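**Q** Dropping the sequence and predicted coords here.
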Amino acid sequence: MKRRDFLKVSAAGAAATAVASPAIAQSSPEVKWRLTSSFPKSLDTIYGGAEQVAKYVAEMTDNKFQIQVFAGGEIVPALQALDATSNGTVEMCHTVSYYYVGKDPTFAIYASVPFGLNARQQNSWWYQGGGMELGNEFFKKSNVIGFPCGNTGTQMGGWFRKEIKTVADLSGLKMRIGGIAGQVLQKVGVVPQQLAGGDIYPALEKGTIDAAEWVGPYDDEKLGFAKVAKYYYYPGFWEGGPTVHAFANLEKWNALPKNYQAILTNAMTNANTWMAARYDMQNPAALKRLVAGGTQLRPFTNEVLEACLKATNELWAEISAKNPDFKKSIDAMQAYRSDEYLWWQVAEYTYDSFMIRSRTRG
């Protein structure tokens, strides 16, 4: 190449770079968001999902997009996280949508409802089965957009001071449980109690309540429930696979550059997987420790489960009759659940059942 031609090409390249650089810079502005969690820092896995999001976003943007995470109560009360995001007090929150059933019971469907979807089915419905479109159509009414950002897997049924063998044993039982699950159990005789996490232990210890549910072995061990209640029941049929959501204020989300939206979406998807995997790793060892310490594991009897399923279906019919949003979402979820379990019983259940039997045989 002649020197004159080389200089022309170099000059053209430099000019192109000069034009392109501002475009790149404009698409990567300095952005700082605040995220309020509904969880305390002591529950490192469920709280940690939000920290993972902030970490991923910072790393993928060379710290140009920073998200500061606050524990429940630091700047916003734990159960007002969605409200603070909706009204723009913060840009984002990390919470469970069933905390807001007082606003509309439809919120619960996209987290977990009694006899709903398990964790994998929740993700399948959201990402591939129309759940995302339905969910965000509903969430838009609260000026937010939602993303799965964690899952605990099927939770435990809670800690009881006495054995539960029949439906009659539930009559008059004071149990810390709220939301939709509390409404279902109320139909079979339970007296639901609304208590914050920090108030559960003393209430169980004093006998103010007879039972309480939280999450599962790893988190429950941290809160010390085994010291004040002997019987640990399973499964938590009201939380077969609860999705923990990240919600972003809709205007703030729409104002983000498209590449930042993509980065944040991928960070939340990563955190969704991270939390589920971490609970699956932590729960077995915690359960072993609890049982070794004297905890008595008990399954809910089929009589109890059947009665609660009947009560659940009755409640869905009652709410659906007066709430079109709820009916639209619960009908879609139940149809999806039916097909999922048609498939589950063929391969997943058969394989898992065989492996569980093989393990118990040594």
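**A** Cool, got the structure. Residues are numbered from 1 along each chain as shown.
**Q** CA atoms for contacts and neighbours, from now on please.
**A** Fine.
**Q** Can you tell me which helices and strands the longest helix along the chain packs against?
**A** Scanning the chain for the longest helix, with DSSP state H as the assignment, gives helix 258-292. Identification of packing neighbours for helix 258-292 by 3 or more Cα pairs under 8 Å, 6 or more residues apart in numbering; DSSP states H and E yields helix 44-60, strand 144-151, helix 217-223.
**Q** Would you point to the one among these that's packed deepest?
**A** With neighbours defined as mean count of other Cα atoms under 10 Å, the helices and strands packed on helix 258-292 peak in mean count at strand 144-151, which reaches a mean of 27.
**Q** Skip ahead from it and say which helix or strand is next.
**A** Reading on from strand 144-151 to the C-terminus, the next helix or strand found by DSSP states H and E is strand 158-160.
**Q** what sits against the spatially closest residue to residue 213 that is not a sequence neighbour?
**A** On the basis of Cα to Cα, 6 or more residues apart in numbering, the spatially nearest residue to residue 213 that is not a chain neighbour turns out to be residue 158, at 3.9 Å. Applying Cα atoms under 8 Å, 6 or more residues apart in numbering, we find residue 158 in contact with 211-215, 232-234, 236.
**Q** now do 10 Å
**A** Contacts were defined as Cα atoms under 10 Å, 6 or more residues apart in numbering; by that measure residue 158 touches 175-177, 211-217, 220, 225, 229, 231-236.
**Q** Next one: it from residue 114, what distance?
**A** As for residue 158, its distance to residue 114 is 14 Å (criterion: Cα to Cα, to the nearest Å).
**Q** and residue 259, how many neighbours?
**A** 12 (other Cα atoms under 10 Å).
**Q** What separation is there between it and residue 252?
**A** Look at residue 259 and residue 252: by Cα to Cα, they are 14 Å apart.
**Q** What of residue 19?
**A** When residue 19 is compared with residue 252 (using Cα to Cα), they lie 28 Å apart.
**Q** Which one's more surrounded, the two?
**A** Set residue 19 next to residue 252 and count neighbours by other Cα under 10 Å: residue 252 wins out with 15 against 11.
**Q** State the distance from the more buried one to residue 142.
**A** 14 Å.
**Q** Return every residue with contacts to both of the two.
**A** Counting by Cα under 10 Å, 6+ apart, the common neighbours of residue 252 and residue 142 are residue 85.
**Q** What residues does residue 161 make contact with?
**A** Listed by Cα under 10 Å, 6+ apart, the contact set of residue 161 reads 204-205, 207, 209-212, 228-232.
**Q** hang on, the earlier thing: now the helix or strand just after the longest helix of the chain: how far from the chain's centre is it?
**A** Sequence-wise, the next helix or strand downstream of helix 258-292 (DSSP H and E) is strand 296-299. Taking Cα atoms, centre = their mean, to the nearest Å, the mean C-alpha location of strand 296-299 is offset from the chain mean by 25 Å.
**Q** The structure to be compared is supplied as follows:
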Amino acid sequence: MERRQFLKGAAVGGVAAASGLAAPAIAQGNITWRMVTTWPRNFPGLGVGAQRLADRITAASGGRLTVQVFSAGELVPPLQSLDAVIDGTAEMSHGAAYYWLNKSQGLAFFTGVPYGMTSRELAAWVRFMGGQEIWDDIYDQFGVQGFLSGDTGTQAGGWFRTELTGLSDIQGLRFRTPGLGGRVWEKLGASVTNMAGGEIFPALQAGTLDAAEFVGPYNDLALGFHQIAKNYYFPSFIEPGLATELVVDKAKYQELPSDLQAIVRDCSQAEYDQVASDFYANDPRALATLVNDHGVTVRYFPDEILEAGANAAKEIIEELRNSSDALTARTTESYLEALALVRTRTEQNDARFIAARERFFTL
């Protein structure tokens, strides 16, 4: 999708949604909830996933719980989505937990951790190894409930105007990247900022950013980063399995009948897997378009950068492990304990199979 077509569609969707602003409606036992998102309307993978999740909940409930989606900026600014749920402006938000590190550093572990869990490992921790319970404890402080709602898989490393030959090329680099990964890049010498996806292209175009990472080819093609930077680095070592979240007002959620609670929870889980399949199917197609039609060069980070990034990640995680905030320390400890176990399966089984397939099996 060309950037101008995508943005035109987003603008039209924004006008349509804005015209429907209304307080939550309850009529004949039916409820309408507002979902604010950090994504542009019709945004591949993430924005589409948010809308599909809303539609799933509405359909599965037979309209008893109808979810109305407001994309980035339509009701609140994108990076105020969580606050909108906390203050009652909306009943739901769809975004990424590591956008809210000002609330708790522990939230980083429910999105993506440098050199941390892949998306399948993360789901194992959250669903079966105590992660959800810790997440609940963090969000209880703010009166909200979080659910995994989408999965991009391992992301791309980012767009750079010039080739990176080593650490010296990072010094002073103005780079958009969020979360703990941003702290890693700061330790490597970059000047890091975070901004919503729709704000990145203008910043690159204006020269206020030298480089940026967002998700991967499927999203990045739509946002047009290839028009500014041609060096596309893989893979991301700071976002090995990024998850999005659905956040709901906990009191209102608990007031729902048990079947509607289950629908919200189970539709979120289904959408986590659906978004992953969407990215797996469309990232390779988008990358082929970027390379073949737009002259993008695929590159891989030099070992010097990868090793320095790993060392920086260890320092940051150790700081969180010893945090004075008990919940952050507990989250870090639980995450690391789970990672030590689940990585054995990934590395002994999945990684060796992938290496063997790459080496021996071609058609």
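**A** Arrived safely. Quick caveat: nothing in here was measured; it's all calculated off a predicted structure.
**Q** quick revisit: take the helices and strands packed on helix 258-292 of structure 1 and write them to JSON lines, including distance to residue 137 of structure 1.
**A** Listed next are those as JSON lines, based on distance: least, Cα to Cα, whole Å:
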{"stretch": "helix 44-60", "distance to residue 137 of structure 1": "24"}
{"stretch": "strand 144-151", "distance to residue 137 of structure 1": "9"}
{"stretch": "helix 217-223", "distance to residue 137 of structure 1": "33"}
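**Q** Out of those, which is closest to residue 198 of structure 1?
**A** Using Cα to Cα as the criterion, the shortest distance between residue 198 of structure 1 and those is 8.3 Å, found for helix 217-223.
**Q** List the neighbours of whatever helix or strand comes next after the closest one that are in contact with it.
**A** The element immediately downstream of helix 217-223 of structure 1 (helix or strand, assigned by DSSP H and E) is strand 231-234. Contacts of strand 231-234 of structure 1 with the rest of the structure, by Cα under 10 Å, 6+ apart, involve 154-164, 211-213, 216-217, 225-226, 290-291, 294-301.
**Q** Kindly recompute the last result at 6 Å.
**A** Counting contacts by Cα atoms under 6 Å, 6 or more residues apart in numbering, the residues outside strand 231-234 of structure 1 that touch it are 156-160, 296-299.
**Q** Make JSON lines out of these and add distance to residue 133 of structure 1.
**A** Formatted as JSON lines, those follow (distance: Cα to Cα, whole Å):
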{"residue": "156", "distance to residue 133 of structure 1": "30"}
{"residue": "157", "distance to residue 133 of structure 1": "31"}
{"residue": "158", "distance to residue 133 of structure 1": "33"}
{"residue": "159", "distance to residue 133 of structure 1": "37"}
{"residue": "160", "distance to residue 133 of structure 1": "39"}
{"residue": "296", "distance to residue 133 of structure 1": "43"}
{"residue": "297", "distance to residue 133 of structure 1": "40"}
{"residue": "298", "distance to residue 133 of structure 1": "39"}
{"residue": "299", "distance to residue 133 of structure 1": "36"}
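**Q** got a winner among those for most neighbours?
**A** Neighbour-wise, the contacts of strand 231-234 of structure 1 (other Cα under 10 Å) top out at residue 159, 28 neighbours.
**Q** residue in structure 2 matching that one?
**A** In structure 2, the residue matched to residue 159 of structure 1 (TM-score structural alignment) is residue 159.
**Q** In this structure its match contacts residue 209, no?
**A** No - with contacts counted by Cα atoms under 6 Å, residue 159 of structure 2 stays clear of residue 209, the gap being 10.5 Å.
**Q** For stretch 261-281 of structure 2, what is the distance to the chain centroid?
**A** Its chain's C-alpha centre lies 14 Å from the corresponding centre of stretch 261-281 of structure 2 when counted by Cα atoms, centre = their mean.
**Q** residue contacts, the alignment partner in structure 2 of residue 267 of structure 1?
**A** With TM-score structural alignment as the criterion, the equivalent of residue 267 of structure 1 in structure 2 is residue 267. Residue 267 of structure 2 makes no contacts at all, as judged by Cα under 6 Å, 6+ apart.
**Q** hmm, try it at 10 Å
**A** Contacts of residue 267 of structure 2 (Cα under 10 Å, 6+ apart): 52-57, 60, 147, 149.
**Q** Which of those residues are conserved in structure 1?
**A** Of these, the subset whose aligned partners also make contact in structure 1 (criterion: both residues aligned by TM-score structural alignment, their matches' Cα atoms under 10 Å) comprises 52-57, 60, 149.
**Q** Would you mind checking which of the contacts of strand 231-234 of structure 1 is nearest to residue 320 of structure 1?
**A** Within the set of these, residue 157 lies nearest residue 320 of structure 1; the separation is 26.2 Å, counting by Cα to Cα.
**Q** where's that closest one relative to residue 79 of structure 1, distance?
**A** Plainly put, residue 157 of structure 1 is 22 Å away from residue 79 of structure 1 if you go by Cα to Cα.
**Q** cool, residue 134 of structure 1 as well?
**A** Plainly put, residue 134 of structure 1 is 23 Å away from residue 79 of structure 1 if you go by Cα to Cα.
**Q** Same drill for these two, tell me which one is more crowded.
**A** In this comparison of residue 134 of structure 1 against residue 79, neighbours counted by other Cα under 10 Å, the higher total goes to residue 79 at 19 against 16.
**Q** Report whether that one is found in a helix, as I expect.
**A** Yes - looking at residue 79 of structure 1 with DSSP: H, G, I helix; E, B strand; the rest coil, it is inside a helix.
**Q** contacting residues for residue 156 of structure 1?
**A** Neighbour list for residue 156 of structure 1: 213-217, 220, 232-240, 299 [criterion: Cα under 10 Å, 6+ apart].
**Q** Ok, residue 319 of structure 1 next?
**A** Applying Cα under 10 Å, 6+ apart, we find residue 319 of structure 1 in contact with 105-106, 325-327.
**Q** Can you classify residue 124 of structure 2 by secondary structure?
**A** Looking at residue 124 of structure 2 with three-state DSSP, the answer is helix.
**Q** Check the gap between the nearest residue to residue 261 of structure 2 once chain neighbours are set aside and residue 180 of structure 2 for me.
**A** Leaving out its chain neighbours, the residue that sits closest to residue 261 of structure 2 by Cα to Cα, 6+ apart is residue 253, at 6.6 Å. Taking Cα to Cα as the measure, residue 253 of structure 2 and residue 180 of structure 2 are separated by 30 Å.
**Q** Also residue 308 of structure 2?
**A** Distance of residue 308 of structure 2 to residue 180 of structure 2, given as Cα to Cα: 15 Å.
**Q** Any chance of JSON lines for the kept ones among the contacts of residue 267 of structure 2, columns distance to residue 33 of structure 2?
**A** Shown next, in JSON lines, are those (distance: Cα to Cα, whole Å):
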{"residue": "52", "distance to residue 33 of structure 2": "15"}
{"residue": "53", "distance to residue 33 of structure 2": "13"}
{"residue": "54", "distance to residue 33 of structure 2": "10"}
{"residue": "55", "distance to residue 33 of structure 2": "12"}
{"residue": "56", "distance to residue 33 of structure 2": "13"}
{"residue": "57", "distance to residue 33 of structure 2": "11"}
{"residue": "60", "distance to residue 33 of structure 2": "15"}
{"residue": "149", "distance to residue 33 of structure 2": "17"}
